[in-house]
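K.L.:
Here is the input, now give the coordinates:
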Amino acid sequence: MQSPAATPDEYIASLPEDRKAAMEKLRGTINKNLPKGFKEGIGYGMLCWSVPHSAYPAGYHCDPKVPLPFLSVASQKNFIAVYHMGVYADKNLHDWFVTEYPNHVKTKLDMGKSCIRFKKPEIIPFALIGELVSKITMQEWIDLYEKNLKG
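P.N.:
The predicted structure follows:
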């Protein structure tokens, strides 16, 4: 479900009341813990944090006009999703997250390749998400992206 919002504040304001508090807290957690350099915005109709063209002029290989995406958060129809490209691109980070998750949440992990889904806002492990987003600097993400792109 893509939002027509043009800014992160518009995105949050457009959410149903039962999702706003969790999404605001998730956004705050990410902004507080994400290493310097990533830029918050809207990408693909979601809250998005990316590597700006000023730091990575090549942009995203699928569309070089788009900054290199790193992390997105969306309020979907049946869940809140965190899309973390580092979890997709780095097996060690993926394995750490999968191992750590049960220490924070009692429900089963609902995860795709880069998508972590939370069907109930009250089960979002904000501290764990904060730790996850802090684990890759912008330069480490660029290096990992290029390594995977070439590999």
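K.L.:
Could you use CA atoms for every contact and neighbour count after this?
P.N.:
Will do.
K.L.:
List the buried residues for the lengthiest helix in the chain?
P.N.:
Of all the elements of type helix in the chain, the one with the most residues (DSSP state H) is helix 17-33. Neighbour-count burial for helix 17-33, counted by 16 or more other Cα atoms under 10 Å, picks out 19-20, 22-23, 26-27, 29-31, 33.
K.L.:
Just give me the closest of those residues to residue 54.
P.N.:
Closest approach to residue 54 among the buried residues of helix 17-33 (Cα to Cα): residue 31, at 19.5 Å.
K.L.:
This structure: helices as residue ranges?
P.N.:
Under DSSP H, the chain gives helices at 8-13, 17-33, 85-89, 91-100, 126-134, 138-150.
K.L.:
Most tightly packed of these?
P.N.:
Counting by mean count of other Cα atoms under 10 Å, helix 85-89 has the highest mean neighbour count of those, with a mean of 19.
K.L.:
one step back: pipe the buried residues of helix 17-33 into TSV and attach distance to residue 8 per row.
P.N.:
Shown next, in TSV, are the buried residues of helix 17-33 (distance: Cα to Cα, whole Å):
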residue	distance to residue 8
19	14
20	12
22	14
23	11
26	12
27	9
29	14
30	13
31	12
33	17
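K.L.:
another one to check against the first:
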Amino acid sequence: MQSKANNVEEYLKELPEGRKTPINKLREIILANIPTDFNEEMSYGMIGYVVPFTIYPEGYHCNKELPLPFISIASQKNFIALYHMGIYASPALLKWFTDEYPKHTNLKLDMGKSCIRFKKIDQIPFDLIVELVRKMSVAEWIAAYEAQIKKSK
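P.N.:
Model (predicted):
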């Protein structure tokens, strides 16, 4: 469910009551732990953390008018989602995350390529998200992204 909000504050205001606390907590965790140089903005109708054009002027290959996305959080119909593009691009990061996940919750990992779905929002492993957010710098993300783009060509 993509939001039409123009900014993060609007997005947060339109959230259903039951989603406000966990989304705000995810946002606080990301803002407190994401390496410097990522920017927070609305991206694809979600709260996004992107590499600004001042650092990566090439932008996102799918839409050159958008900055390179890295992490997004969203309230979807049946779950809260955390999208982490680094997990998709880095097999080592994916392995670390899938190995660590069971140490932080007894719930089964529900995950797509870059999407981690939290259906039981009262059991989001926030401490694991802190670690995940800290794992990749802007430079590391750009390098992983470019390696993936070259592979696909």
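K.L.:
TM-score of the superposition?
P.N.:
With the length set by TM-score structural alignment, normalised by the length of structure 1, the two chains reach a TM-score of 0.98; 151 aligned residues with a Cα RMSD of 0.6 Å.
K.L.:
ok so, going back, same list (the helices of structure 1) but as a markdown table, adding distance to residue 114 of structure 1.
P.N.:
As requested, the helices of structure 1 are exported to a markdown table (distance: least, Cα to Cα, whole Å):
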| stretch | distance to residue 114 of structure 1 |
| --- | --- |
| helix 8-13 | 21 |
| helix 17-33 | 16 |
| helix 85-89 | 5 |
| helix 91-100 | 9 |
| helix 126-134 | 12 |
| helix 138-150 | 14 |
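K.L.:
right, and the ones you listed - which one's nearest residue 118 of structure 1?
P.N.:
helix 17-33 (10.6 Å).
K.L.:
Helix 126-134 and the closest one, what's the angle between them?
P.N.:
50 degrees (axes from the mean of the first three to the mean of the last three Cα atoms, to 10 degrees).
K.L.:
longest strand of structure 1?
P.N.:
Ranked by number of residues, the top strand in structure 1 under DSSP state E is strand 68-75.
K.L.:
what's the mean deviation for that one versus structure 2?
P.N.:
Following superposition, strand 68-75 of structure 1 is found to deviate from structure 2 by 0.4 Å on average (mean Cα distance after the TM-score superposition for structure 1).
K.L.:
What helices and strands are in contact with that strand?
P.N.:
The elements that strand 68-75 of structure 1 packs onto, with contact taken as 3 or more Cα pairs under 8 Å, 6 or more residues apart in numbering; DSSP states H and E, are helix 17-33, strand 46-51, strand 80-84, helix 85-89.
K.L.:
Mind reading off the mean deviation between the third one and structure 2?
P.N.:
Here strand 80-84 of structure 1 is compared with structure 2 after superposition; its mean distance to the aligned residues, by mean Cα distance after the TM-score superposition for structure 1, is 0.3 Å.
K.L.:
Map residue 32 of structure 1 across to structure 2 for me.
P.N.:
Applying TM-score structural alignment, one finds that residue 32 of structure 1 aligns to residue 32 in structure 2.
K.L.:
Relative to residue 69 of structure 2, how far out is its match?
P.N.:
Distance, residue 32 of structure 2 to residue 69 of structure 2, by Cα to Cα, to the nearest Å: 18 Å.
K.L.:
same thing with residue 10 of structure 2?
P.N.:
Distance from residue 10 of structure 2 to residue 69 of structure 2, by Cα to Cα: 20 Å.
K.L.:
same thing with residue 11 of structure 2?
P.N.:
For residue 11 of structure 2, the distance to residue 69 of structure 2 - Cα to Cα - is 18 Å.
K.L.:
Check residue 43 of structure 2 too.
P.N.:
On the measure of Cα to Cα, residue 43 of structure 2 and residue 69 of structure 2 end up 8 Å apart.
K.L.:
hmm, back to that, for the longest helix of structure 1, give me every contacting residue.
P.N.:
Helix 17-33 of structure 1 is contacted from outside by 12-13, 73, 75, 121-122, 126-127, 129-131, 133-134, using Cα atoms under 8 Å, 6 or more residues apart in numbering.
K.L.:
and what of stretch 59-76 of structure 1?
P.N.:
1, 15, 19, 23, 27, 43, 46-53, 56, 58, 80-86, 141.
K.L.:
Buried residues, that stretch. List them.
P.N.:
Buried residues in stretch 59-76 of structure 1 (16+ other Cα under 10 Å): 59-60, 66-76.
K.L.:
Serialize those to a markdown table and add fields for distance to residue 105 of structure 1.
P.N.:
Below are those laid out as a markdown table (distance: Cα to Cα, whole Å):
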| residue | distance to residue 105 of structure 1 |
| --- | --- |
| 59 | 35 |
| 60 | 33 |
| 66 | 34 |
| 67 | 33 |
| 68 | 31 |
| 69 | 27 |
| 70 | 24 |
| 71 | 21 |
| 72 | 21 |
| 73 | 19 |
| 74 | 20 |
| 75 | 19 |
| 76 | 20 |
